[in-house]
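Colleague: Give the three-dimensional model of this entry:
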Amino acid sequence: MASFLPDDEALRLVPRVSDLTMADIPAEIGLFPLSGVLLLPRGKLPLNVFEPRYVALVEDALASQRLIGMIQPLWGEEDEEEVEKAPPLYSIGCLGRITSFTERADGTFAITLSGVARFRILRETGLHRGYRQARIDVSSFVGDLSEIPSEPFDREKLLESLRRYFRQKGLSARWSIIEHMEDDTLLVTLPMICPFPPAEKQALLDAGSLTDRVRVLQMLLDLSGPEEEGPPS
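Modeller: Here you go, the predicted structure:
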């Protein structure tokens, strides 16, 4: 079975970026379109950055507020020619703050982004050093800067659906780590690590609250359907 979960360090959530307020978030941000990759507020996302335009994006972010706009293209990487032509983007992404980085000898980066708040694209403003920029609005997502807990949910049902989903996908997990996560940490970690298709990842990002995210996550896990019974012995 393939192992999908990151190591223990990648599973930890960094402390909330408490020194940032809505007023600190710039009106314009550099974008990092990446299909099938989800960053959520208070989540932690490791990335290897090697393409020149995104190396430039990281350099510029490090020189200012360390903020990058993670967002998904409306289609995946299967049409590389179209991707190179700047594909349309989903309207909602998530701001990530670079909280650790390593610059390699060849000028590429290994970085970790900590999710700050979601944003909505108002309009793109062109290219800068090869990467896309956009004016954004975060006013609809002010709650992302606060730790608002979810309403009570059926944790055991969610975990059982997750186990079934992983079995069907041939994935392994360190269940002792998952089972001991606090509820709110669980609801950030699971959507980010589950290998859902891009549109389903976007549905989790678009969910208005942690409570809404629980409903979407449970639905997506259950869409895998019941496990097939083995042949009679």
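
Colleague: all contacts plus neighbour counts: C-alpha atoms, from now on.
Modeller: Fine.

Colleague: Give me the three-state assignment for the residue most central in space within the chain.
Modeller: What sits nearest the mean C-alpha location of the chain, by C-alpha atoms, centre = their mean, is Leu39, with 1.7 Å. Going by DSSP: H, G, I helix; E, B strand; the rest coil, the secondary structure assigned to Leu39 is coil.

Colleague: chain center to the top strand by length along the chain: distance?
Modeller: Secondary structure of the chain read by DSSP state E shows that its longest strand is strand 109-128. In terms of C-alpha atoms, centre = their mean, to the nearest Å, the centre of strand 109-128 is found 12 Å from the chain centre.

Colleague: To compare with the earlier structure, here is another sequence to fold:
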Amino acid sequence: MHSLPIFPLGGVLLPGGRMPLQLFEPRYLALAQRLAAEPEQERRFGIVRIRQGHEVGEGAATELHEVGCEAVADAMALAQAGAGAVVHLVARGARRFRLEGLDEDAGTPYLTGRVSWLREGGEDDHGLDELCSRVLRAHARYLDAVGAGADPVEARPGQLAYRVVERMVLDPVDQQRVLEGPDAADRLRRVLTLLARETAIVERFGALPTPPDPGGASLS
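Modeller: Down below sits the predicted model:
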């Protein structure tokens, strides 16, 4: 079991992905101060999607999902705003973890979790190459349906599902389902289902997906 500072959000950070954050609440400014005191490669905390509640305010997040993503603070900058100090931070997704519980005795103003790291697994599955090909073909059809152009997705099998999800317009609920996939094959199958659903909606009804409000996923 490992101890990890926890940052509840309405959005989802995926392994290998990046997320800009703005920290302004006193408890998260304290977290930023702790991170700044660590060596660069040790500036790590956990991002967990809120199941019930909201981001801002004391005790706002009343229930969290069980699976989250370790975040490495790749860049940090302090700025002064009208309401006080704001820390701008770029988080890079690293390892997935299971939130086993909260450490009520940690003595930190922010949440501290007891976590166990999740194994990615399944990259040596011989069926992954075919699954990856199917996902890439389905993603190309999705992009064509929504009228978007993009460079080809290049990622190893264990990361492909995450990279494709980043290039889709999805609700955080769907992103969380992919994050929770137990292995690469399962995540790829979940992404195939999402691609088929989203492409069918666009092709049948001509309704382009609307990006979710990014504000709730980057402010706390």
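
Colleague: Superposed, how do the two chains score by TM?
Modeller: After superposition, the two chains reach a TM-score of 0.72 (TM-score structural alignment, normalised by the length of the second structure), with 191 aligned residues with a C-alpha RMSD of 3.2 Å.

Colleague: just to revisit the earlier point, report the mean deviation for the helix or strand following the longest strand of the first structure after fitting onto the second structure.
Modeller: The element immediately downstream of strand 109-128 of the first structure (helix or strand, assigned by DSSP states H and E) is strand 131-137. Compared with the second structure after fitting, strand 131-137 of the first structure deviates on average by 0.9 Å (mean C-alpha distance after the TM-score superposition for the first structure).

Colleague: For the first structure, just list every one of the strands.
Modeller: 2-3, 28-33, 44-49, 67-71, 92-103, 109-128, 131-137, 171-172.

Colleague: Okay, buried residues for the fifth one please.
Modeller: Right, the one you point to is strand 92-103 of the first structure. Buried residues in strand 92-103 of the first structure, counted by 16 or more other C-alpha atoms under 10 Å: Ile92, Gly93, Cys94, Leu95, Gly96, Arg97, Ile98, Thr99, Phe101.

Colleague: Please apply the same query to the third one.
Modeller: Along strand 44-49 of the first structure, these residues count as buried under the neighbour rule (16+ other C-alpha under 10 Å): Lys44, Leu45, Pro46, Val49.

Colleague: which of these lies closest to Lys157 of the first structure?
Modeller: Lys44 (25.2 Å; C-alpha to C-alpha).

Colleague: mind listing what the counterpart of that closest one in the second structure touches?
Modeller: Correspondence of Lys44 of the first structure to the second structure, assessed by TM-score structural alignment: Arg18. Arg18 of the second structure makes contact with Val90, Ala91, Arg92, Gly93 under the criterion C-alpha atoms under 8 Å, 6 or more residues apart in numbering.

Colleague: Next, find the distance separating Arg18 of the second structure from Tyr162 of the second structure.
Modeller: 11 Å (C-alpha to C-alpha, to the nearest Å).

Colleague: same thing with Trp117 of the second structure?
Modeller: On the measure of C-alpha to C-alpha, Trp117 of the second structure and Tyr162 of the second structure end up 18 Å apart.

Colleague: in the second structure, which spans are helices?
Modeller: 26-37, 128-146, 157-166, 172-179, 184-205 (DSSP state H).
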